[in-house]
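Engineer: Just need the structure, nothing else, for what follows:
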Amino acid sequence: MAPSLEDPEPVENVLANPLKQKPQLVAPEPEHCPGPESQQAGKADSCAGCPNQAVCASAPKGPDPDIPLISARLENVKHKILVLSGKGGVGKSTFTTLLAHAFATNPDSMVGIMDTDICGPSIPKMMGVEDETIHVSGSGWSPVWVMDNLGVMSIQFMLPNRDDAVIWRGPKKNGLIKQFLKDVEWGDLDFLLVDTPPGTSDEHLSVNSFLKESGIDGAVVVTTPQEVSLLDVRKELDFCKKAGIRILGLAENMSGFVCPKCKGRVKYLDQAQAVAKPSQTRWVFLSWEPCLLTQELGWLVITVRAISTRSLTAQLAQRLDR
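Structural biologist: All right, here's what the predicted structure looks like:
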């Protein structure tokens, strides 16, 4: 018989139920722990013999009391946008960086990026602020400000050394994501971009649960046109459908390049639109030109076709107003 993945809780329940309050554990979580905040905590087969079983099973099963605190903290954030991808390496964090800078070109817009890629944070490097640290005050954690109107929060700012590995299981990741939402002093923002790791796992479920009350405006799904990427992006789109997350658009990346000599555009792949079936034409394909990028002192510099990102923000703004 072929092995099967342990699935102690139906996917509908995982997406619908908010995380409960984390109990005080008496021992480290075992390898196959469903998570002490899970509705199956203390009940799943993998809980048998765990020293925490009684603690988890008797913990309050009601909604997480921090959810209203998150909603209060984010009440002055106008738009919350998730940036998702099915596969890693498709340029999702690069896309988030460019989108944030494009929004921030309007001096009247306040923009924030929350980096939820706990094990592989890259936003600070792309923003040129990887050596910064978080300032903590009585009112909460302060984002690291790249510009007067563009702030970033990432686990990278909390690491003693930039090359330190973050070796955490899901529950600990969930706890930090909650802190990013509950304890960071985001202030008045026009756009909060949530950069996520690839896939459809703990980080995505946590963000969806924590923001369910305050509301998510939608998600931009980033892909490359190769079939191996499209295979995974279809799963990401299915996740959004099941989680009730509106798809603002599908962004195709790395379908071409701009010649650094003649500045001519060469497009060698154009297949991302094949990901949509005829019944799924409500999805919008966000068009943006390939950009020639260089690294200068840690800053990600757009050297050509800046009009492309301006066009992208206009498309998203139009979608958000609908």
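
Engineer: Going by C-alpha atoms from here, please, whenever you check contacts or count neighbours.
Structural biologist: OK.

Engineer: Tell me where the stretch 101-250 of the chain has strands.
Structural biologist: 111-115, 135-137, 140-142, 144-147, 150-153, 189-195, 218-223, 247-252 (DSSP state E, counting those that start in this stretch).

Engineer: I have a second one here; can you model it like the first so I can compare?
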Amino acid sequence: MAILVTGGAGYIGSHMVWALLDAGQDVVVVDRLSTGFRWAVAPEARFYLGDIGNADLLGQIFAENEIEAIIHLAASVVVPESVSNPLSYYENNTGNTRILLSAAIKAGIGKLIFSSTAAVYGTPAVAEPVKETAPLLPENPYGQSKVMSELMLRDTAHAHDFRYVALRYFNVAGADLKGRTGQSTDRATHLIKVACEAALGKRPSVTVYGTDYPTPDGTGVRDYIHVADLVEAHMCALEHLRRGGASLVANCGYGQGYSVLEVLDSVAKVSGRPLSVDYASRRAGDAAFVVADATLARELLGWEPRHADLDAIVETAFAWEARLKQDAAHHIAVRAGGL
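Structural biologist: Presented below is the predicted three-dimensional model:
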């Protein structure tokens, strides 16, 4: 039987596909390639180009493949974009999840792992690791679209022979430890990727938004999780469901926060290059401190992260960014007839 990965050509999705294949799983991918890349999908996976909002395509996939479980990663994820274009987020993240769930139930597929987010919590009331029992107070359509999807999962599980694990990601960063894939999205907003691009001269500088937060150095503190550990949490969730485990929601983070300036220091150290830094006022909605309490994932899923070190995360991210720059230079040379 196969695992269907929606959004399997994206950043996290491409890592997920490689991890499943490494574990000997049969993998099917569906992706519309709006932000993902066909080359990022491991060649051993069966690929379908299209939107999970297309019920006919889902029916085809389920008819042509014996799907055991779905790892649902397809989503729009840029917070400012969700504010300026909320209906597209409710369509892609919430409406299309409803279509996927409907098709899965119709096909008799009873296991799903869902990509959720720490954005469901909004701004934590206190500067301490946030638990899954914290109030859900999303401050933008992106976070709200994920809350609505979680509610659909809950209600579907109550009504059908269906179980799920919703993993609430904190700040995902880094790249595949074997160098096979990484964060390749153009105009990405992730701090570590932005800083690595600046270190390589692909950006003129890095902007720090707010230096007056109630944190040790005045900049925002976040919980950065290596993508390899995040993918491993999904593997643990899959085994949990295979064992007959109950539906659950769990945070994915390390419980250790790093400030913006600490991240920039790490990138400068790893790259051996000074960063040009611009300072600006706080952005609306940015919290001072967002760190995960991931006790549930560790205790109920048996998840044991192995890469909880900021420099190690940055090293893989920088290596991938350097490869992207080298590949781009090679392609330019080829087009110019230089090679």
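
Engineer: overall similarity of the pair, as a TM-score.
Structural biologist: Scored by TM-score structural alignment, normalised by the length of the first structure, the superposition of the two chains gives a TM-score of 0.34; 174 aligned residues with a Cα RMSD of 6.2 Å.

Engineer: one step back: let's have the strands of the stretch 101-250 of the first structure in a markdown table, adding mean neighbour count.
Structural biologist: What follows is the strands of the stretch 101-250 of the first structure, written out as a markdown table (neighbours: other Cα atoms under 10 Å):
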| stretch | mean neighbour count |
| --- | --- |
| strand 111-115 | 26 |
| strand 135-137 | 11 |
| strand 140-142 | 17 |
| strand 144-147 | 16 |
| strand 150-153 | 24 |
| strand 189-195 | 22 |
| strand 218-223 | 25 |
| strand 247-252 | 23 |
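
Engineer: Could you dump those into JSON lines with distance to Lys267 of the first structure added?
Structural biologist: Output for the strands of the stretch 101-250 of the first structure, formatted as JSON lines (distance: least, Cα to Cα, whole Å):
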{"stretch": "strand 111-115", "distance to Lys267 of the first structure": "30"}
{"stretch": "strand 135-137", "distance to Lys267 of the first structure": "44"}
{"stretch": "strand 140-142", "distance to Lys267 of the first structure": "42"}
{"stretch": "strand 144-147", "distance to Lys267 of the first structure": "32"}
{"stretch": "strand 150-153", "distance to Lys267 of the first structure": "32"}
{"stretch": "strand 189-195", "distance to Lys267 of the first structure": "27"}
{"stretch": "strand 218-223", "distance to Lys267 of the first structure": "15"}
{"stretch": "strand 247-252", "distance to Lys267 of the first structure": "12"}
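
Engineer: for those, which one sits closest to Lys92 of the first structure?
Structural biologist: Nearest to Lys92 of the first structure, of all the strands of the stretch 101-250 of the first structure, is strand 218-223, at 5.8 Å by Cα to Cα.

Engineer: Helices of the stretch 101-250 of the first structure, start to end?
Structural biologist: 123-127, 170-182, 202-210, 227-243 (DSSP state H, counting those that start in this stretch).

Engineer: Return the list of helices and strands in contact with the strand or helix carrying Asp56 of the second structure.
Structural biologist: Asp56 of the second structure is located in helix 55-64, with elements delineated by DSSP states H and E. Helix 55-64 of the second structure sits against helix 96-107, with contacts defined as 3 or more Cα pairs under 8 Å, 6 or more residues apart in numbering; DSSP states H and E.

Engineer: list the buried ones in the helix it packs on?
Structural biologist: 96-98, 100-101, 103-104 (16 or more other Cα atoms under 10 Å).
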